[in-house]
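1. Sequence and predicted structure are below.
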Amino acid sequence: MTTDFRLPDLGEGLTEAEIVQWLVAPGDTVALNQTLAEVETAKAIVELPSPYDGVVATLHAEAGDTVAVGAPLIAFDIEGETGSAPDADETASAASDAAEPAAQANLVGYGAAPSGGARPARRARRAAGTAAPVIDTAVLEAAPHDALPTGPVETVQGERPRSTPPVRAHAKRLGVDLVLVAAEVGDRPITRADVDAYAERVAPDSPALRPVAVGPVAASAQGERETRIPIRGVRKHTAEAMVQSAFTAPHVTCFHTVDVTATMDLITSLREDRALSAHRIGPLVVIAKAVCLALGRTPGLNSRWDGEAGEIVQHHYVDLGIAAATERGLIVPNIRDAERMSLIALADALSALTETARSGRTSPAELAGGTFSITNIGVFGIDAGTPILPPGQSGILAVGAVRPQPWVHRGELAVRQVMTLSLSFDHRVVDGAEGARFLKDVADILQEPGRAMLMA
C-alpha cells in the first residue's frame, strides 16, 4: 500500500521547515532510519530519517519549499502493509517522546536508532539499467588543474559524501568535489579543514579552486542593481525573535569600562601551564565564569517574565547562551548548568559549543531555552553596543574588545588592558540598581580575579 509520511514537529513547537535537499528520489528503496532529506527549521538543519522500510513513491515537496508541520512530505510503497498511515499528531508525538537530539545521531528522534556501522547506502540517481561509473581519484588528480571538476559529480556510486551543509557550501565555493575528498578521509564526516587541505594540495593556484563571488558582487557583474534574498530559516527566526523582544520587553542598556590587565595576565599564566595545554582558556571563558558568579548574587538577571501567569520566574540554574555567528546566521546555543562548572569545564564546553556551531551541527535542543546570554562583539574589534535580549531572557552581556589604553592605576598614569562591558536587561524584571550591581560584580572579578574567591 501507499503510505504518506507527514512532517513531524521537530521540536520546540516549530510550525514549519524548509527542504534543504532530498537525499532520495522516486523509485529508491529506503531502509528504516535512512536519511530522507535535510530540512532547515527556524533554529537548525536536521536530517530527517525514514520511519519505514519501503520504496519512495512520491515527493510532495521540492528542495527550497517550506512545508508545514503535519503536511504530507513523502509517500512510500510499503510491501505487505495494510491500514491507514499514522496521522501527523501520532508522528509528531512519537518524535517528541523519543527525541534527545543533542545526544543521538537520529536527530529527529523517532524510529529505531541504527545499531551501528555506516549509514545505509543511497541508490544512485541514474537511468534504469545503466551502471554508475566508479570515480578514479588518482586519474583526476593527475589531470591538469583546469581539468579538475568544478562542481559536484552528479553520478556517484553508493552513499553520498558525509558532510554538513556549511561544509558542502564551502566546497562548492572552492569548486572542490566532495567525492574526491571522501576518498581520502574514509568513512568519517568531511570537515571544512579537509576541503581546504584538498584544495591547497591539488591546485592551490587554480582559478577553479578560488572562492566564487556571490551576492551583490556577482549581481553587479551581471548588470543588476540589487539582489533579493529570501527571508527564511535562521534569518527569519532571528528577525521575528528580535522584533518580539524589542517591542515586548522594555530594554535598558548600561556600560562599564574596566581594567582587565590582571585577567589577561591570569590567562597568559594558565596558557603557559603545560598541565592545561589541552584546554583553550581565553577571556570569554573567564567572563562566563564571572557571569555565573554574579548571577548568584543578582537573581533577577537570571529570571524571565511570565505575563500569562502574572509571575516572574527565577531560575536556580544558569543555562548560559553564547551568541555565535555562523554561515547560516546568528545562533545562540547554550551551556547547560554552567554555574556548576569549573573554569576548565567551562573552557571545554565553550570550545565544543563553538566547534559544533561553526560546523553547522548545532541541534534544536542545544538552541532551546537559555536563561542569560553573552555576545562577544570584541572579536570584530567593537568596543560597546546595545544588544537585544533573546526572547524569554532578562539579561544579555556584550563583551567589547580588549585594548591597551592610558589608565590611572594606583594613582599613576599607565598603559593598561581595558575592556567595555554592555549590559541590556528587561526593566520589567530588573531594576536599575540590580543591573548596576550585576555589572559591577562582573567587572570586579575581571579587574581582580581573586575576588571570585569572596563570592558565594
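-> Looks like it came in fine.
2. Going by C-alpha atoms from here, please, whenever you check contacts or count neighbours.
-> Will do.
3. those strands in the stretch 201-350 of the chain, which residues are they?
-> Taking DSSP state E, counting those that start in this stretch to define them, one finds strands in the stretch 201-350 of the chain at 251-259, 303-306, 311-314, 320-322, 324-326, 329-331, 334-335.
4. Hmm, residue 198 is touching residue 181, no?
-> Yes: with contacts counted by C-alpha atoms under 8 Å, residue 198 reaches residue 181, the gap being 6.7 Å.
5. picking that back up, out of the strands of the stretch 201-350 of the chain, which is closest to residue 447?
-> Residue 447 lies closest to strand 251-259 among these, at 5.5 Å (C-alpha to C-alpha).
6. Residue 91: neighbouring residues, count only.
-> When counting by other C-alpha atoms under 10 Å, one arrives at 20 neighbours for residue 91.
7. Without its sequence neighbours, what residue ends up closest to it?
-> residue 8 (5.8 Å; C-alpha to C-alpha, 6 or more residues apart in numbering).
8. Okay, one more to line up with it:
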Amino acid sequence: MGEVREFALPDLGEGLTEATVVRWLVAVGDTVRVDEPVVEVETAKALVEVPCPYAGVVTSHAAEEGAEVAVGAPLVTVAVSAADGTPVGRDPDAAGRATDAAGRAERSGPGPAPEPEHVGGSGNVLVGYGTAQAPGRRPRVAPRPPGAGAGEEPRYGADRGTPAPGAGRAAAGHTVRGANGGAVGPVPVISPLVRRLAREHGLELRGIAGSGPDGLILRADVERALQAARESTAAGTREGAGTTQRPAARREERRIPLRGMRGTAAERLSRSRAEIPDASCWVDADATELLAARREMNAAPAHGRPAAPVSLLALLGRVCTAALARFPELNSTVDTGTREIVVLPEVHLGFAAQTDRGLVVPVVRDAHTLSAEQLTTELARLTEAARAGTLTPAELTGGTFTLNNYGVFGVDGSTPIINHPEAAMLGVGRIARKPWVVDDELAVRSVVQLSLTFDHRVCDGGVAGGFLRHVADCVEHPARLLRTL
C-alpha cells in the first residue's frame, strides 16, 4: 500500500521567501511522474515551473491560483505508487482518460504562437505588450474536475481543460456542449492573463469568438469585446438623451496586488527614491547620421553573407559602454555600510521592458565586450523572454547601468527613477522630424532627446554633463565611436 507524501515549496534561490501560484499544471486526481512540473509560480524575479519529486496521484492542492505560498509551506500532496506500481487512490478508468487526453495533446502539436505585437517608435526595438508562450511549450491537458456542472468556471485554467468522458471531443479552441446544447467544457484562452482581464471587466468569455488557432481567445479578442461594449453603452446613452435618463452604470474600484515582480519593482523604486539623491540633465541630439549609419550597416552583408539587422537600441547600448569607459564613475554603486563609492570594472547593461506583469529590467552581461551585432542578438533574446515571462533570476539581477528607451511610447522626454543600487540611467525619447540648424541653415532632421538621471553622491554635474555630451556627440557623429573600438 502506498503513502501520501507532502511536497513543500522548495527554496527557489536568490533570497526568495515566497511565490504566488499562477496556475496548476495538474489537477487533483492526475498521475504525475518524478520531476514533472506540477505548478507555475511567480516569484519576485520570474515565472518558474516547480517539478514534483514524487511519482503518484495528486490528492490535494494546498493553495488556490493567485494565493501566496511561503518557501517550505505545503504545496501539493501525492499518493505515491504502491509496491506493485499501481498508483494509490485513482479509479481504474482515470488512467485511461489521462492517457487519451495526453494523446490528444500530442497530436495537436505545439501550442499557439504568441499574438504579434506592435512596437512603435522610429525604429527603436525594445518592449512589446502581451504575454507569449515560450517556444515549443504547449498547454498542459488535465481532466475536468469531478462534479463540475454546466456553466461552472473551470478551476485549472481554460487552456488546459478537457471534457468529461463521453461529452465529446474537445479540440483546442472549441467549447464542449452537452445534450441540451449548453456549454459544459472550458473556454480556451491563450493565457491566464486574458482570463483575468475579462474577469476584471465583468466580461463573459463564452460570448467571445476567438480569432486564434481553432478558436483560441487572444487578448486582442477580449479588448475588441470590451471596446464594443463601451461603444454600445455610449450609443445607448445618446439614444436616451432628451427622453428617459438612464441610471449611470455603477463603477467599482479595482485592487491590484503588489506581489511578485510588480511588488519587487515597487520596492526597488521606493527604495531608490528614498535613498538616492538623484539629479537629471538632458540634451537634444541630431540622430540623422546615426540612422544613416545604421542603414548602411544593415545594407552591407557580413563576411559575404546576409547579416541580421543591427537594432538602434544595440547602437545606443554600444554608445553607452563607450561613454562609461570614459566616465567610469557612472558605472558604480554606493556602499552605505562603509561609506564608499564602488566603481565597477564590468558593464552589465540593463534595459527597461514593460510587460503585462509589470516593469522588468533584463540585464546584458559584459555588454562592454560585445559588438553591435552581438548586442542586437542578446537584446532580442532577452526581450522575447521578458514577453514570455521566462526570464531567469540571473537575467534580472546584477545590472550596473540601465538604458531606458521610453521613446517607444511616443514621448519625448522623461526623468526616470534610478534602478537601485545602480548610479545612473540614460533615457532615450522618440526620434522625431524637427527643424534644426545645420551649417547656419535651417533643415529638417531626425532629433532625439537624451536624459541622464544620476546619483549625485557618485559624481557632480560636470561628470554627468560630460557623459551626456559624449553620448550626444556619438549620436550626432557616429564616426567618433571608432576611437573606442
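-> Nice, thanks for sending it over. Just so it is clear, the structure is predicted and the values come from calculations on it, not from any experiment.
9. After superposition, what is the TM-score?
-> Here the TM-score for the pair of chains, by TM-score structural alignment, normalised by the length of the first structure, is 0.74; 392 aligned residues with a C-alpha RMSD of 4.0 Å.
10. quick one, which of the strands of the stretch 201-350 of the first structure is nearest to residue 292 of the first structure?
-> For the strands of the stretch 201-350 of the first structure, proximity to residue 292 of the first structure was assessed by C-alpha to C-alpha; strand 320-322 is nearest, at 8.3 Å.
11. Go ahead and measure how far that closest one is from the middle of the chain.
-> 12 Å (C-alpha atoms, centre = their mean, to the nearest Å).
12. That strand aligns to what range in the second structure?
-> Counting by TM-score structural alignment, strand 320-322 of the first structure pairs with residues 349-351 of the second structure.
13. residues making contact with that stretch?
-> Defining contact as C-alpha atoms under 8 Å, 6 or more residues apart in numbering, one finds that stretch 349-351 of the second structure is touched by 317, 361-367, 399-405.
14. go again using 6 Å as the cut-off
-> Contact with stretch 349-351 of the second structure is made by 361-364, 367, 399, 401-404, as judged by C-alpha atoms under 6 Å, 6 or more residues apart in numbering.
15. what's the closest of those to residue 379 of the second structure?
-> The closest of the contacts of stretch 349-351 of the second structure to residue 379 of the second structure turns out to be residue 364 (C-alpha to C-alpha; 7.2 Å).
16. ok, now how distant is the nearest residue to the closest one once chain neighbours are set aside from residue 53 of the second structure?
-> Leaving out its chain neighbours, the residue that sits closest to residue 364 of the second structure by C-alpha to C-alpha, 6+ apart is residue 349, at 5.0 Å. The spacing between residue 349 of the second structure and residue 53 of the second structure, counted by C-alpha to C-alpha, to the nearest Å, is 37 Å.
17. what does residue 248 of the second structure give?
-> Taken as C-alpha to C-alpha, the span from residue 248 of the second structure to residue 53 of the second structure is 55 Å.
18. cool, residue 273 of the second structure as well?
-> According to C-alpha to C-alpha, residue 273 of the second structure and residue 53 of the second structure sit 43 Å apart.
19. same thing with residue 298 of the second structure?
-> From residue 298 of the second structure to residue 53 of the second structure the distance is 49 Å (C-alpha to C-alpha).
20. What segments of the stretch 351-456 of the first structure are helices?
-> Under the criterion DSSP state H, counting those that start in this stretch, the stretch 351-456 of the first structure contains helices at 364-367, 432-447.
21. export those helices to TSV and tack on mean neighbour count?
-> Shown next, in TSV, are these (neighbours: other C-alpha atoms under 10 Å):
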stretch	mean neighbour count
helix 364-367	21
helix 432-447	20
